[in-house]
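Chemist: Got a sequence here, can you model it:
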Amino acid sequence: MKIKPINKKLKLYGFNNLTKTLSFNFYDICYALTPEQRQEYIEYIDEEYNADRLVHILNTVAKIIGANVLNIANQDYEPQGASVTMLVAENQVICDDSIKIYDNESPGPASEAIVGHLDKSHITVHTYPESHPDRGISTFRADIDVSTCGEISPLKTLNYLITSFEPDIAIIDYRVRGFTRDVNGKKYFLDHKINSIQNFMTGKTRQMYQMIDVNVYQENIFHTKMILKEFDLDHYLFGVAKKDLQSLEKKKIKQRIKKEMLEIYYGRNIAKFKG
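Modeler: Coordinates of the predicted model:
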């Protein structure tokens, strides 16, 4: 059953200047047997997520949050990596100095636009492809920040970004800063209900990933980590198939990949791992 939002409208003194920031770290993990294959993986990732592709992704994010793009700065780097910074402003402002307080948590759209009120907000993405010199492991990390001011929340971009990058691991932070004030002088430090970032994901996404929340509700700080539940070795191999490997080799490669993933997920090195 769809939960209807509480249509509670508050008269504000001035503009809704709450700042809401959604930050992602997306990781893709790969195993390549030879130095040549590792280099091919880096080149593949560098091309797949070059500056032009990232600009396209961020343009769609801007549409989802109802923002006009004011300026785009993008750069591909040598030997690898790319960055895009986008400055956005409010779309069509139909503002009567009031806000609606919503009492529901739901996933955002995949790509359709939502009109919101934003002012001098920004969206950024930076990519970091890298590989281990002798263990066969290569990783791709994308850091994304979506920061908005006003009524719309960047949480509505969550579904689109997850499906665009299809990460093996994601580390997600959401923070609301500042306050807005009603005409009677009462401050509002949050203008929408949130118990967990997970509630803004689809059921399909929640089924695919193991998740951990670390939330500080009194500070309006929310943190979610997610890692794929299912492990299929072919998903992580580059330039070779599982069927072409010997049993012992498959076991060692699987251990290396799982160790790498768990170290990233938990944010610490694991001295000994048997998996």
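Chemist: switch to C-alpha atoms for all contacts and neighbour counts from now on
Modeler: Will do.
Chemist: which residue ranges form the helices in the stretch 51-200 of the chain?
Modeler: Counting by DSSP state H, counting those that start in this stretch, the stretch 51-200 of the chain has these helices, from start to end: 51-64, 158-165.
Chemist: Of those helices, flag the one that's most buried.
Modeler: Counting by mean count of other Cα atoms under 10 Å, helix 51-64 has the highest mean neighbour count of these, with a mean of 20.
Chemist: now for that helix, which elements pack on it?
Modeler: Contacting helix 51-64 under the criterion 3 or more Cα pairs under 8 Å, 6 or more residues apart in numbering; DSSP states H and E are the following elements: strand 67-76, strand 82-90, strand 121-131, helix 158-165.
Chemist: Could I get the full set of strands for the stretch 151-275 of the chain?
Modeler: 169-177, 180-181, 187-188, 209-213, 221-228 (DSSP state E, counting those that start in this stretch).
Chemist: Just give the closest residue to Tyr41, not the sequence neighbours.
Modeler: Taking Cα to Cα, 6 or more residues apart in numbering as the measure, Tyr41 lies nearest to Phe238, with 6.9 Å between them; neighbours along the chain are not counted.
Chemist: Tell me, how many residues neighbour that neighbour?
Modeler: 17 (other Cα atoms under 10 Å).
Chemist: for comparison, sequence B:
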Amino acid sequence: MKNKIKLYGFNNLTKTLSFNIYDVCYAKGEKEQKEYVDYIDEQYNSERLTNILCEVTNIIGAHVLNISKQDYDPQGASVTILISEDSIDEKILDNSCNGGKHILKPKTVLAHLDKSHVTVHTYPEYHPYNSIATFRVDIDVSTCGKVSPLNALDYLIGSFDSDIIAIDYRVRGFTRDVNGKKCFIDHEIRSIQDYIDEETLKKYDAMDMNVYQTNLFHTKMLIKDINLQNYLFKMDTNEFLPQERLSISNNLRKEMIEIFNGLNIYDK
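Modeler: Okay, here's the model as predicted:
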């Protein structure tokens, strides 16, 4: 194993992990589609998202400084958490994060502590014609110092029904070693997939697009198998004839492929 780089002073590298996670569902009619959006809106409200992000902060070994959260009308939610690599004096903490995890009182937040953050935004919607509904979650984990957002990959994927996943990881800026030499990355990385559990990867088709010269890494993942029952909202597969089940499965797969490729492949 390669020895760690001994740095001079604070690690000034910024490491950012960006997620787009999509959940696809079949909601038969207009009533069911609206109920699906309401269901998602309730399931992933700002309170639950806050708990997820607090756990992410815990996994990567950072400390919560401040939380801002908002639910929207008619739907959607956003949460932003400022985090710090360094531990915080117990005297200036209260216990309002995730039922007991620490959060810094707002009056003690200093400008030099807001360089690291975790954010999440949700976007539920549905197709006007083919009864396909989608739920998108955008997550950004940006850190400076020694903490790495890559450690939270499996937890984030498992926290949502992830049919399509797009992940970006980038390292920006530079820091210096004890001899004054610039370091533009402080860890080895070949692919984002190396940081995802093998059992998780087996469920997806995955592809990479990396630019090693600029420390920019991108991975896209598409779920391999569709168990139709898991994609029906408030319905059972027995309610449909075999041909209908096949048509619904095909529409679900088409929606996933278009999102995965970022193209309207099946539009006539």
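Chemist: can I get the helices and strands packed on helix 51-64 of the first structure in a markdown table with distance to Lys100 of the first structure?
Modeler: As requested, those are arranged in a markdown table below (distance: least, Cα to Cα, whole Å):
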| stretch | distance to Lys100 of the first structure |
| --- | --- |
| strand 67-76 | 19 |
| strand 82-90 | 17 |
| strand 121-131 | 20 |
| helix 158-165 | 21 |
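Chemist: Which of those sits closest to Arg256 of the first structure?
Modeler: Across those, Arg256 of the first structure has its closest neighbour in strand 121-131 (13.2 Å, Cα to Cα).
Chemist: in the second structure, what residues pair with the closest one?
Modeler: On the basis of TM-score structural alignment, strand 121-131 of the first structure is assigned to residues 116-126 in the second structure.
Chemist: Tyr13 of the first structure matches what in the second structure?
Modeler: With TM-score structural alignment as the criterion, Tyr13 of the first structure pairs with Tyr8.
Chemist: list the contacts for the nearest residue to its match once chain neighbours are set aside?
Modeler: Nearest-residue entry for Tyr8 of the second structure: Val178, 4.5 Å, with adjacent residues in sequence omitted and distances by Cα to Cα, 6+ apart. The contact partners of Val178 of the second structure, taken as Cα atoms under 8 Å, 6 or more residues apart in numbering, are Lys6, Leu7, Tyr8.
Chemist: ok, the aligned residue in the first structure for Ile192 of the second structure - contacts?
Modeler: For Ile192 of the second structure, the aligned residue in the first structure is Ile197 (criterion: TM-score structural alignment). For Ile197 of the first structure, the contact set (Cα under 8 Å, 6+ apart) comprises Leu155, Tyr174, Phe222, His223, Thr224.
Chemist: So the third one is in contact with Ile171, correct?
Modeler: If I follow you right, that is Phe222 of the first structure. No. Phe222 of the first structure lies out of contact with Ile171 (Cα atoms under 8 Å); the separation is 11.0 Å.
Chemist: how much space between Lys80 of the second structure and Ser68 of the second structure?
Modeler: No, residue 80 of the second structure isn't Lys; it's Thr. Look at Thr80 of the second structure and Ser68 of the second structure: by Cα to Cα, to the nearest Å, they are 5 Å apart.
Chemist: what number of residues lie near the counterpart of Ser84 of the second structure in the first structure?
Modeler: Counting by TM-score structural alignment, Ser84 of the second structure corresponds to Ala89 in the first structure. Residues contacting Ala89 of the first structure under the criterion other Cα under 10 Å number 20.
Chemist: Lys220 of the second structure now?
Modeler: A total of 21 residues lie near Lys220 of the second structure under the criterion other Cα under 10 Å.
Chemist: And it, what's its match in the first structure?
Modeler: Counting by TM-score structural alignment, Lys220 of the second structure lines up with Lys225 in the first structure.
Chemist: now its match: how far from Lys63 of the first structure?
Modeler: As judged by Cα to Cα, Lys225 of the first structure and Lys63 of the first structure stand 26 Å apart.
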